[in-house]
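Give me a 3D structure for the following:
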Amino acid sequence: MTQQGPPRREVPAPAITPGRLRADRGAAPHACAYKVAGYTVVELHGEIDIVGRERIGLELDRATSPPAPSVVIDLTPTRFFDCSGLELLCRAYRRVRDRGGRLRLVCDSPLILRTLRVGGLLDVLRPAPTLADALRED
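Have a look, this model is predicted:
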């Protein structure tokens, strides 16, 4: 069999890297902070792993730096959460506790709740399923 037309050129497939996958899925990790009902709410968006730890850690440090901080960490916009996220939560919890503040956690994801349970934080942080529920607790 003979080939008709111009010879085929092999075009290499684009390299798949963790950053490229993250960008393609729109899961770039970031934090969004705002005030509500006397609390600083820090929403964690995207995939909370080693890649976003520094950027998100800075926002959590800002929220937990005042004396007696009142902070809600909202994980409902979070798509993935690993041990790097557990480390961030532990750090935020210690900073709030050491400054005499209050920390609430919002999470309704079964996978993230399982990660919290395995990491020993489920009983310590006792997450609420919604922001409204977390703000009602006292």
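
only C-alpha atoms for contact and neighbour calcs from this point on.
Fine.

just the strands in the protein please.
30-36, 39-48, 70-74, 78-81, 102-106 (DSSP state E).

Adding mean neighbour count and distance to residue 119 as columns, could you present those strands in TSV?
Listed next are these as TSV, based on neighbours: other CA atoms under 10 Å; distance: least, CA to CA, whole Å:
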stretch	mean neighbour count	distance to residue 119
strand 30-36	15	22
strand 39-48	22	15
strand 70-74	24	17
strand 78-81	18	12
strand 102-106	22	15
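
Number of residues surrounding the residue lying closest to residue 88 once chain neighbours are set aside?
Nearest non-adjacent residue to residue 88, counting by CA to CA, 6 or more residues apart in numbering: residue 57, 6.3 Å away. Neighbours of residue 57 under the rule other CA atoms under 10 Å: 19.

how about this one, so we can line them up?
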Amino acid sequence: MDRVSVESYLSPATLSAQLLAELSDPRSTLRATIQRNGAAVIVLAGGEVDASNENTWRQLIGEAATVANGPGPFIVDVTGLDFMGCCAFAVLAAEAERCRDRGVELRLVSCDSAVARLIRAGNLDGQLRLHPTTDSALSTAASPPSPRPGHDAVRASLAN
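Okay, the predicted model is just below:
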């Protein structure tokens, strides 16, 4: 990529200076726009996510997710990604769990059938809900968080 553009429609304090510098680096193969739409926080990702920028991806998703508050969803639109390594899905699945614990639903946007196949093959369809467009992810009614096996039992035993 010749040029990388980083845009944020959130307050400047939302994203760390380190993350902004990494995404702005001309050698970066990852680019992102982060915006709000009502209560929703949306990440529009482009370029590539692989082992070489996994930490930047993790930081981007983590920092953007912390801005999302329920009942608004946290939407990650990967339609602009040319490549998404397995590490990208692992980061999204882990963040989906953290979001769920806070009452926020992570919604993934892609119309690429390969993304859907990888989600099914990785048994991540319970964690990553796929939508064909950002508009459909925005208009979908919030669904109750899916309990993780044993998670509620552990919480109940800790409460007693």
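
List the TM-score for the superposed pair.
The TM-score (TM-score structural alignment, normalised by the length of structure 1) is 0.73; 115 aligned residues with a CA RMSD of 2.1 Å.

returning to what we had before: for the strands of structure 1, give me CSV that also has distance to residue 126 of structure 1.
CSV is the format used below for those (distance: least, CA to CA, whole Å):
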stretch, distance to residue 126 of structure 1
strand 30-36, 20
strand 39-48, 16
strand 70-74, 12
strand 78-81, 17
strand 102-106, 7
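
I'd like to know which of the ones you listed is closest to residue 18 of structure 1.
Among the strands of structure 1, the nearest to residue 18 of structure 1 by CA to CA is strand 39-48 (11.2 Å).

hmm, who's touching the closest one?
With CA atoms under 8 Å, 6 or more residues apart in numbering as the test, strand 39-48 of structure 1 has contacts from 26-35, 56, 59-60, 63, 69-82, 84-85.

what does stretch 97-105 of structure 1 give?
66-75, 93, 96, 125-128, 134-135.

Among those, the buried ones, what's the PyMOL command?
Buried residues among the contacts of stretch 97-105 of structure 1 (16 or more other CA atoms under 10 Å), as a PyMOL selection:
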select buried, resi 69+70+71+72+73+74+75+93+96+125+127+128+134+135
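
Helices - which of the contacts of stretch 97-105 of structure 1 land there?
When DSSP state H is applied, those are split such that 93, 96, 125, 134, 135 fall in helices.

right, and the strands of structure 1 - which one's nearest residue 19 of structure 1?
strand 39-48 (11.2 Å).

roughly how far apart are the residue most central in space within structure 2 and residue 135 of structure 2?
In structure 2, the residue lying closest to the centroid (CA atoms, centre = their mean) is residue 76, at 4.2 Å. Between residue 76 of structure 2 and residue 135 of structure 2 the computed distance is 12 Å (CA to CA, to the nearest Å).

Check residue 116 of structure 2 too.
Relative to residue 135 of structure 2, and taking CA to CA, residue 116 of structure 2 is found at 18 Å.

So which of these two has more stuff around it?
Neighbours per residue (other CA under 10 Å) separate residue 116 of structure 2 from residue 135, with residue 116 holding more: 18 against 10.

Before I go, just wanted to say thanks for your time.
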